[in-house]
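K.L.:
Predicted model and sequence follow; I will ask about them next.
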Amino acid sequence: MILTRPTTQAMLEALRASLWGEVPNPVFFENLSGQDWREVFQMSIHQTVEAMVATAVQQLPEQLLPPADIMLKWLVRVDRVQRKNAAMEKAIAQQYHLFQQKGLRCVLQKGHGVSTYYADPSLRTSGDIDWFFPFKDDFEDAQHLVAENQGSLLSKNRYSCGFYWRGFEVEQHRRIVQLRNPFIQSFVEDFVHEELKRPISRTFGHTSVEIPSDLLNIVQVNAHILKHQVTYGIGLRQLCDACRLYFSYGKRLDHDRLREVYAKLGMLKWAHLLHRMLVDLFHLPEEYLPFPIIPYKGAEWMTDHILRTGNFGFFDPLHPDQNNPGGRVDRQERLFENFRRFLGVAPMEALSFPIYQLYIKSFK
């Protein structure tokens, strides 16, 4: 298995050290060759955790550092990640101010909002900017507002739209918990409505921006992981997000309520597998988890798939999407394989994917 490889163990040790603000254990790096270091470097990029891993690697004793050419490339990528995060912070403040001026309520979800729970938010690789609009009219008005302010429409369906705005991809959503099961949507709507009464804010630049409540945040982050696992896959970066949220406020969550929400959403069994991975891969202390882990089978193949395929499954050596700019490789084969695996873990979410896709395409 890929997990037991020395290069994988080295990358995970560096990632853990960065995640928890510790110094990496030198033992994991003592016998790495130049080629091994290239694999560690490449793996960190495929998992979009290169800045976090590089920062930890720099703390190793001099004799254990990677070759100079690799370290230089790593540091260049760290600088790029930090520069992008700084620019994105300004863009978030500008957009939020734009929405506020028009009286639109929106919530910054996922990525950059979650990064505020990291020891060093600047090291978390950011994707796009995601906004949740609780009200349909605000969602519609926000689309027009971005378009009127230099935004170029990239995609649109019933519940989401994407823009390219001043150097960043921006997504606007009507749903913050983006599971596809049609039978849970009424519960989700009530749950989200209740949690919106407990807003939290974070400062970006000089602008206070709303982010989800503690409970809603952990649910939407973990639902996002499950949503992508059912299709092509997810990466270590998103698992790090779950770790940091549980670590930051797991002890003060309403544990019974969270278990109930997971059960209602059909993701309780899957949550046990996720929690097992968070403990095994990242050494998250179990005391920060909301309930004891039930040892279901499945954590091993989920771990192997994540490590092998990288961020959102784009770097699967068996299905090299990165070599196909036109889209996913072996689409039907991969979707069926994940459908088969998740049928026993999150059955309703697995069954709902093809139905949801047909529904979305019908209302484009």
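P.N.:
All right, it came through fine. Residues are numbered from 1 along each chain as shown.

K.L.:
C-alpha only now, for contacts and for neighbours.
P.N.:
Fine.

K.L.:
In terms of helices and strands, where is residue 263?
P.N.:
Taking DSSP states H and E as the definition, residue 263 sits inside helix 255-264.

K.L.:
which stretches of the protein form helices?
P.N.:
All helices of the chain, identified by DSSP state H, fall at 6-20, 34-46, 50-57, 68-101, 111-115, 136-148, 185-195, 214-230, 236-249, 255-264, 268-282, 299-309, 331-342, 347-362.

K.L.:
Could you dump those into a markdown table with distance to residue 163 and mean neighbour count added?
P.N.:
Formatted as a markdown table, the entries for these read as follows, by distance: least, Cα to Cα, whole Å; neighbours: other Cα atoms under 10 Å:
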| stretch | distance to residue 163 | mean neighbour count |
| --- | --- | --- |
| helix 6-20 | 31 | 22 |
| helix 34-46 | 25 | 19 |
| helix 50-57 | 26 | 24 |
| helix 68-101 | 12 | 16 |
| helix 111-115 | 17 | 22 |
| helix 136-148 | 8 | 16 |
| helix 185-195 | 25 | 14 |
| helix 214-230 | 20 | 21 |
| helix 236-249 | 22 | 21 |
| helix 255-264 | 32 | 15 |
| helix 268-282 | 32 | 20 |
| helix 299-309 | 27 | 19 |
| helix 331-342 | 25 | 16 |
| helix 347-362 | 18 | 15 |
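
K.L.:
Kindly reformat these as TSV containing distance to residue 170.
P.N.:
Rendered in TSV, the data for the helices of the chain read as follows (distance: least, Cα to Cα, whole Å):
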stretch	distance to residue 170
helix 6-20	27
helix 34-46	22
helix 50-57	22
helix 68-101	10
helix 111-115	12
helix 136-148	10
helix 185-195	22
helix 214-230	17
helix 236-249	18
helix 255-264	28
helix 268-282	28
helix 299-309	25
helix 331-342	26
helix 347-362	20
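
K.L.:
Pasting the second one now:
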Amino acid sequence: MMVMEVIQRNFFRLLRGGAFGCTGEAIEPMSPWKWNTLYNISLVHGVATLVYDGIKLYGDDFFMQIPPGLKAKWEKTKDQTVKAYTEGLDGLARLFDAMNHEQMRPILMHGQSLAALYDEPSHRTNGDVDIFLPYAPQAKKAEAWAKANGQQACKTERGTLQYSYNGLEVEHYTQAIRLTNFFLNKKLQGIINREVRCCDSTYIYIGDSKIETLPPTLGLLLTMLRIAHYTIIEGIRLRQLVDLGMTLRKAGNSIDFVKLQKWIDQLHFRRMAQLEGAMLVEFFKFEEDEIPFMDAKGSKDTKKVNDDIFSFKAGHSDDWYFTQGKNIFVRTSDSGAMTWQLKHVARFFGYYPAESITALSSSFAHSLSHIEE
């Protein structure tokens, strides 16, 4: 365990440095195997380029002794991330220009809209282009357009539409996010629909192209709900937590925290929101007064989350199973996935019980549907 604790401490020091510019703690010495393990962890969490930025920031530290081969591999990962982002910008602009010309009102979610908050937007690892289409007539029109102008258009099991467009992987959503609890989801969809219709639109610009994004307060809520989903069901990914920190630091003045607190209560989300705030304090050294939705009297215990972040098949390098996927993501394989998920949901049940039960039931039913007779 002592081996992993050193890796964890250095990992967070470098991630804090790369993402938020923190350099107050010295790097501890590590062996080549430990550095390789840290690199793999950064891939799993989608923050490899941010950690590499931290490495450059700590360049003069005496114990910043990364094997040359691994450092070159890390730099290649960074170059791939930047290239994917840069090459995707032109395609993204053309996609939104075409959809706006047809008056579909596409709204960009996640990915590139959050990357705009970063000091170096190209250093955020992005996946597919996620587009929210809040109005049914425009969503139907967008589906027909995608099938006519995109490639390999198909409906997913979640009911979204996936297709390729000039090298971009695109996904259409008619619900920006969905909770598995019927009653909570009904409240959430009401919040989203009212907010999209009543609030001033916000935009990012790529050249002359104007791209609508979610209203800031709603965007923050959805980021927090995504973190909740990963924490409860799949295991937290630190890229989303960095997004949360960036939103608070860079867009906090645009957020209505009174409204956000009301939504948190309506969705019975307070304990999970408290945990997310505690993670920002513990892992990224935020001050509590930077997190208005955090309850000063609430629990600050993040041990379960910390264990979850690093709960791979640790102990020996042969016990780590990584497979390189597209867009530089790494996935772990585990034949006991269902057993793991049962135990995992049980660990975090208390933070969001109303959603945890239905999320597990939904996941279990989905798994059964894939069992061949």
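P.N.:
Right, received. Where do you want to start? Nothing here was measured: the structure is a model prediction, and the numbers come from that model.

K.L.:
Residue 172 of structure 1 is nearest to which of the helices of structure 1?
P.N.:
When those are compared for distance to residue 172 of structure 1 using Cα to Cα, the nearest one is helix 136-148, at 7.3 Å.

K.L.:
just checking, what packs against the closest one?
P.N.:
Here helix 136-148 of structure 1 is seen to pack against strand 160-165, strand 168-173 when contacts are counted using 3 or more Cα pairs under 8 Å, 6 or more residues apart in numbering; DSSP states H and E.

K.L.:
Show me the one of the helices of structure 1 that comes nearest residue 178 of structure 1.
P.N.:
Within the helices of structure 1, the stretch nearest residue 178 of structure 1 is helix 214-230; the backing value is 6.5 Å (Cα to Cα).

K.L.:
Kindly name the residues of structure 2 that line up with that closest one.
P.N.:
Helix 214-230 of structure 1 lines up with residues 216-232 of structure 2 when matched by TM-score structural alignment.

K.L.:
Go ahead and name everything in contact with the matching stretch.
P.N.:
The set of residues that contact stretch 216-232 of structure 2 without belonging to it, under Cα atoms under 8 Å, 6 or more residues apart in numbering, is 110, 177, 192, 195, 202, 236-237, 240-241, 243-244, 247, 251, 254-257, 259-260, 272-273, 276, 305, 344-345, 348-349, 356.

K.L.:
ok, 7 Å please
P.N.:
Taking contacts as Cα atoms under 7 Å, 6 or more residues apart in numbering, the residues outside stretch 216-232 of structure 2 that touch it are 236-237, 240-241, 244, 247, 254-256, 260, 272, 344-345, 348, 356.

K.L.:
Which two among those are spaced furthest apart?
P.N.:
Greatest spacing in the contacts of stretch 216-232 of structure 2, by Cα to Cα: 254 and 344 (35.2 Å).

K.L.:
that older thread, next, the mean deviation of the helix holding residue 263 of structure 1 compared to structure 2.
P.N.:
Its match in structure 2 and helix 255-264 of structure 1 itself, once the structures are fitted together, sit a mean 1.5 Å apart by mean Cα distance after the TM-score superposition for structure 1.

K.L.:
what does stretch 89-100 of structure 1 give?
P.N.:
After superposition onto structure 2, stretch 89-100 of structure 1 lies on average 1.4 Å away from the residues it aligns with, using mean Cα distance after the TM-score superposition for structure 1.

K.L.:
which parts of stretch 157-177 of structure 1 are buried?
P.N.:
Neighbour-count burial for stretch 157-177 of structure 1, counted by 16 or more other Cα atoms under 10 Å, picks out 159-165, 168-177.

K.L.:
One more: stretch 194-202 of structure 1?
P.N.:
Neighbour-count burial for stretch 194-202 of structure 1, with 16+ other Cα under 10 Å as criterion, is recorded at residue 196.

K.L.:
Ends of that stretch, what's the gap?
P.N.:
20 Å (Cα to Cα, to the nearest Å).

K.L.:
Please compute how far that stretch lies from its chain's middle.
P.N.:
Relative to the centre of its chain, stretch 194-202 of structure 1 is centred 20 Å away, using Cα atoms, centre = their mean, to the nearest Å.

K.L.:
Now do the residue nearest the centre of structure 2 against residue 342 of structure 2, distance only.
P.N.:
Among the residues of structure 2, the one closest to the centroid is residue 240, at 3.0 Å (Cα atoms, centre = their mean). From residue 240 of structure 2 over to residue 342 of structure 2 the distance is 23 Å, taken as Cα to Cα.

K.L.:
what does residue 67 of structure 2 give?
P.N.:
Summarising the geometry, the distance separating residue 67 of structure 2 from residue 342 of structure 2, computed by Cα to Cα, is 39 Å.

K.L.:
What of residue 201 of structure 2?
P.N.:
If you measure residue 201 of structure 2 against residue 342 of structure 2 using Cα to Cα, the figure is 40 Å.

K.L.:
re earlier: pipe the helices and strands packed on helix 136-148 of structure 1 into JSON lines and attach distance to residue 93 of structure 1 per row.
P.N.:
Converted to JSON lines, those look like this (distance: least, Cα to Cα, whole Å):
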{"stretch": "strand 160-165", "distance to residue 93 of structure 1": "13"}
{"stretch": "strand 168-173", "distance to residue 93 of structure 1": "13"}
